[in-house]
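A.B. asks: here you go, sequence then predicted model.
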Amino acid sequence: MSKIAKSIYRVLFVSQGKLYELYARDIHQDDLYGFIEVEELIFGERSSVLVNPAEEKLRNEFADVKRTFIPINSVMRIDEVEREGISKIRPTEGGDNVMPFPQPLMPPNGGRGKD
């Protein structure tokens, strides 16, 4: 009997001046234009003797979340990995003084030159 392993993805994205690293089993572009849908978030086992405070903070933040939609322009990277790691939140490099201004996915005139 063959056992089909489901893919695991590491998602890195920026939100509110922090770099989030999450692990999930399902990621796809949704009908909601400009967003990536992330489902089945994975966190470490709670039965572990040691508790990681950073991962526990993320677990609490996403406690009742069935799926989350992340703006495409906030996503830094998505990797398919062999196994999940520790989810974490880190400050972005350079401090919180400068935040990138959200850019439109398409130029205002639809990418056409001036008429």
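C.D. replies: Good, I have the coordinates.
A.B. asks: switch to C-alpha atoms for all contacts and neighbour counts from now on
C.D. replies: Will do.
A.B. asks: so what's residue 55 up against?
C.D. replies: 43, 44, 86, 87, 88 (Cα atoms under 8 Å, 6 or more residues apart in numbering).
A.B. asks: second one coming, line it up with the first:
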Amino acid sequence: MSKAPVYRVVFINNGKTYEIYASNVSQGALYGFVEIRGMLFDERTSLVVDPGEEKLKAEFEGVMATHVPVHAIIRIDQVEKRGVAKIGDAKGNVVTPFPLPKPDNSKS
């Protein structure tokens, strides 16, 4: 019996790095976007609560799928088990933009 895959997705959003866990990550139907479905958050039964994870849980409450631009993705890992979702500071230039061709300004 195989376990359902768990993915750790790290991306940039409004100058912050988001690290979330999901059960489904794919290219999706929107060109240039990665579709993330089935966000996984810890169902805490103890009194210890991580405020960062609670903030993410509240932000994605009721969201069936989120679409993140490809250029905002830092990495996607398939992991053995879910970790703690968190928001961190994006210090420095953590994402190298994909090189685009320079426009041809010559007139024919």
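C.D. replies: Yep, it's here. Everything numeric in this text was worked out from a predicted model, so none of it was measured.
A.B. asks: thinking again about what came up before, of the contacts of residue 55 of structure 1, which is the most crowded?
C.D. replies: Within those, most neighbours by other Cα atoms under 10 Å means residue 87, with 23 neighbours.
A.B. asks: ok, it touching residue 41?
C.D. replies: No - in this structure, residue 87 of structure 1 is not within contact of residue 41 by Cα atoms under 8 Å, at 9.8 Å.
A.B. asks: can you work out which residues contact both of these two?
C.D. replies: In contact with both residue 87 of structure 1 and residue 41: 22, 23, using Cα under 8 Å, 6+ apart.
A.B. asks: helices or strands up against the top strand by length along structure 2?
C.D. replies: Counting residues, the longest strand found in structure 2 (DSSP state E) is strand 16-26. Helices and strands touching strand 16-26 of structure 2, by 3 or more Cα pairs under 8 Å, 6 or more residues apart in numbering; DSSP states H and E, are strand 6-13, strand 33-40, strand 86-89.
A.B. asks: of all those, which lies closest to residue 52 of structure 2?
C.D. replies: strand 86-89 (5.3 Å; Cα to Cα).
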